[in-house]
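In: Sequence isn't available, so here's the structure alone:
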């Protein structure tokens, strides 16, 4: 049995950010990461993915991301290098690869069971993100389609689909970026639930973070909901998306009614044949390890106040989206809730028992 004050589950950007603050506060902690190498989910993205923001506005606490030569918006590989350096620079105690199987209550402690042993701890920070839980909607006929089906997490490069008929499903950033990636060398059909809503071309991640923060402040102060980022649009017009859109290559079709053996069919009887379908339909929070605590609420979320679970004060959740802090699923956005979580943990663990 291993012992420490805090176990952080997940060694991606959220886990490293809270680790930075836990170290500054002098807490004893360990970060358990299921990945064999540093970089979190960024090491598994498609080849052409770039950040929405310049490097200086995509940084974790304490260490600015250096610019990538020749790139205004850094590539995913640059983020992996940055996270690797960040982990080493602050000597964060990351143990990998360790898969956390379950978290249980154990009297005044929590018990973290893994494939590499058990930890008895005073508190847990879950920072596992969403990448490992891709979501594909239950569209009729999915099992009938004879072509290839893959999710965002499995897509890598347009060269894998050159000359083929490809349907991309999804009107968010991933859907738009992958559709733009495929628009030149494939017979592309882009399908969205509603007409694509592009943010103004001059808006990038800096403005998105400001809007998310302003919304959270308004809600906390009891003022009118500003709508946050969702009020601006769904798609950041990064340069590749803008180029494909302006060239007339990103013309979205409405969502189809069902899949067929050869492709898809709309409710009006129109059909389209396809060799492959790429589901850019989002993710769900990866929280199965917390099931023994019995905390799940609506939409699979665990109710929280800030990052602290309402039903278990020894548990904090970090980096899953706005419900665990404004823009907390982003590099720049996770810093503030990470700091607040670390301070709350220090207060909790140091109180008289």
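Out: Ah, there it is. This structure is a prediction, so every number in the text was calculated from the model and none was measured. Residues are numbered from 1 along each chain as shown.

In: From now on I want contacts and neighbour counts done on CA atoms only, so please keep to that.
Out: Fine.

In: all helices for the chain, in order.
Out: Remark: helices assigned in the chain by DSSP state H are 13-24, 76-89, 173-182, 205-220, 239-246, 335-350.

In: quick one: which of these is nearest residue 121?
Out: helix 335-350 (10.4 Å; CA to CA).

In: Now do the closest one against helix 13-24: the angle between them, please.
Out: Angle of helix 335-350 versus helix 13-24, following axes from the mean of the first three to the mean of the last three CA atoms, to 10 degrees, is 50 degrees.

In: in helix 335-350, what's buried?
Out: For helix 335-350, the neighbour count (16 or more other CA atoms under 10 Å) marks 335-346, 349 as buried.

In: now swap in stretch 242-250 and tell me
Out: 242, 244-245, 249-250.

In: With adjacent residues omitted, what lies nearest to residue 40?
Out: Nearest residue to residue 40, sequence neighbours excluded (CA to CA, 6 or more residues apart in numbering): residue 12, at 4.0 Å.

In: ok, structure two:
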């Protein structure tokens, strides 16, 4: 049994940022990670051409800015290099290959975390005054239930398994999901010679990274409604009316949707020009899959060789957290919205669940470390 002030579950950016903030304040902590490396989603489960969609000043972790020679928009490899330097600088030492089986609040105001070490095949136990859930929103890839999917004779994968489109040259590929990952994967597939379609079920805002950067700068000074009006106008000037291509705009503004519903705008990497040129076909929701034939709600059907599900992730917190109903809902997401999502009673915290990307992770990490430091100091005074 090991006793520390804080146990952190998850060694993604949220977990290592929280550990860094705690180390900065000399608060003992143990980071528990089920994979064999930190930031495994970035290292092993992201496609080759992935880049940060936001400018670097909105993506840096606490106490360590990006090197000045880094570009404004980082590639996946550049961000991983930054994380390597970050972990080394703050002396973060995650315990890898450890699967949390249960975490429960026990007597003496402590959390008991039972862990299976998959390398040594032994059980470990940690006791801590505080528990930080940093396994994040992207814990497990989500593939929706689609009628007939089990009959599909081609390949279907989640976007976390997609690396690049090399093997899909000349094949008919359907991308399901029109978020940033889906749009970028569709773009990549066409560059590799695939005949690409993408399912777009809902209205989406299409913006450029420059428009989003301007919006994030102006957000410090303008009311949300005014900001959204400016950003929408710029988006219209850049892309025009895309409704004839199957892309419509939501009635609510992009920054409002991001802040209140966690729905990010599409930051175009070149997919829109390919949609206009007919190289990427936009289709509505799937109604049925019958072997390799896929039917859509507008009556269109086509033969596909592969499907890539860019349909997001789901939280797995409730699989192991036994006393977390004060903080998490039935979907394993915080009950309360930002900025009140990160803290509950009994020393329980969440990091990386704000739906605000790396910028939100940095806010969470600082808040959690400061709150724990305050609680520990108060406890010392009372004793």
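Out: Ah, there it is. Remember, predicted model here, so these are calculated numbers, not experimental data.

In: quick revisit: need the helices of structure 1 in TSV (columns: distance to residue 314 of structure 1).
Out: Output for those, formatted as TSV (distance: least, CA to CA, whole Å):
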stretch	distance to residue 314 of structure 1
helix 13-24	15
helix 76-89	25
helix 173-182	34
helix 205-220	23
helix 239-246	43
helix 335-350	8
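
In: Among these, which comes closest to residue 114 of structure 1?
Out: Here helix 13-24 is closest among these (CA to CA), at 17.0 Å.

In: Mind jotting down where the strands sit in the stretch 1-150 of structure 2?
Out: 2-9, 29-32, 98-106, 110-117, 122-133, 140-141 (DSSP state E, counting those that start in this stretch).

In: again with the stretch 151-300 of structure 1
Out: Under DSSP E, counting those that start in this stretch, the stretch 151-300 of structure 1 gives strands at 165-169, 187-192, 252-254, 258-259, 263-265, 271-273, 276-279.

In: tell me the most buried of those strands?
Out: Compared across those, strand 165-169 shows the largest average neighbour count, a mean of 25 (mean count of other CA atoms under 10 Å).

In: Who are the packing partners of that one?
Out: For strand 165-169 of structure 1, the elements it packs on are helix 173-182, strand 187-192, strand 276-279, judged by 3 or more CA pairs under 8 Å, 6 or more residues apart in numbering; DSSP states H and E.

In: closest to residue 132 of structure 1 out of these?
Out: strand 276-279 (14.7 Å).

In: want to try TSV for the strands of the stretch 151-300 of structure 1, with distance to residue 150 of structure 1 as columns?
Out: Converted to TSV, those look like this (distance: least, CA to CA, whole Å):
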stretch	distance to residue 150 of structure 1
strand 165-169	10
strand 187-192	15
strand 252-254	19
strand 258-259	14
strand 263-265	14
strand 271-273	16
strand 276-279	5
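
In: Residue 33 of structure 1 is nearest to which of those?
Out: strand 276-279 (27.0 Å).

In: doesn't residue 110 make contact with residue 118 of structure 1?
Out: No. Counting by CA atoms under 8 Å, residue 118 of structure 1 stays clear of residue 110, with 10.4 Å between them.

In: out of these two, which sits in the busier spot?
Out: Counting neighbours by other CA atoms under 10 Å for residue 118 of structure 1 and for residue 110 shows that residue 110 has the greater number, 21 against 17.

In: Reformat the helices and strands packed on strand 165-169 of structure 1 as CSV; add distance to residue 86 of structure 1.
Out: Below are those laid out as CSV (distance: least, CA to CA, whole Å):
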stretch, distance to residue 86 of structure 1
helix 173-182, 26
strand 187-192, 38
strand 276-279, 33
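
In: Can you give me every residue that contacts the residue nearest to residue 40 of structure 1?
Out: 33, 38-41, 83, 127-128 (CA atoms under 8 Å, 6 or more residues apart in numbering).

In: which of the residues you listed map to contacts in structure 2?
Out: For those, the contacts that are reproduced in structure 2, applying both residues aligned by TM-score structural alignment, their matches' CA atoms under 8 Å, are 38-41, 127-128.

In: Next, count neighbours for whichever residue in structure 1 pairs up with residue 316 of structure 2.
Out: In structure 1, the residue paired with residue 316 of structure 2 is residue 286, using TM-score structural alignment. Residues lying near residue 286 of structure 1 (other CA under 10 Å) number 19.

In: For residue 286 of structure 1, give its distance to residue 133 of structure 1.
Out: 6 Å (CA to CA, to the nearest Å).

In: and if you look at residue 188 of structure 1?
Out: For residue 188 of structure 1, the distance to residue 133 of structure 1 - CA to CA - is 26 Å.

In: just residue 97 of structure 1 next, same as before
Out: Distance from residue 97 of structure 1 to residue 133 of structure 1, by CA to CA: 18 Å.

In: got it, and residue 218 of structure 1?
Out: 31 Å.

In: need the strands of the stretch 1-150 of structure 2 in TSV with distance to residue 348 of structure 2, can you?
Out: TSV is the format used below for the strands of the stretch 1-150 of structure 2 (distance: least, CA to CA, whole Å):
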stretch	distance to residue 348 of structure 2
strand 2-9	10
strand 29-32	14
strand 98-106	9
strand 110-117	9
strand 122-133	5
strand 140-141	22
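
In: Return the most buried member of these.
Out: Highest mean neighbour count among these (mean count of other CA under 10 Å): strand 29-32, a mean of 24.

In: Which neighbouring elements make contact with that one?
Out: strand 2-9, helix 13-24, strand 98-106.

In: need the contact list for residue 162 of structure 2.
Out: Per CA under 8 Å, 6+ apart, neighbours of residue 162 of structure 2: 45-47, 308.

In: can you count the residues close to the closest residue to the match of residue 316 of structure 2 other than its chain neighbours?
Out: Counting by CA to CA, 6+ apart, residue 286 of structure 1 lies nearest to residue 130, which is 5.2 Å off, once chain neighbours are set aside. Residues lying near residue 130 of structure 1 (other CA under 10 Å) number 19.

In: So for residue 201 of structure 1, what's the nearest residue that isn't a sequence neighbour?
Out: Nearest to residue 201 of structure 1 is residue 237, by CA to CA, 6+ apart, at 5.5 Å.
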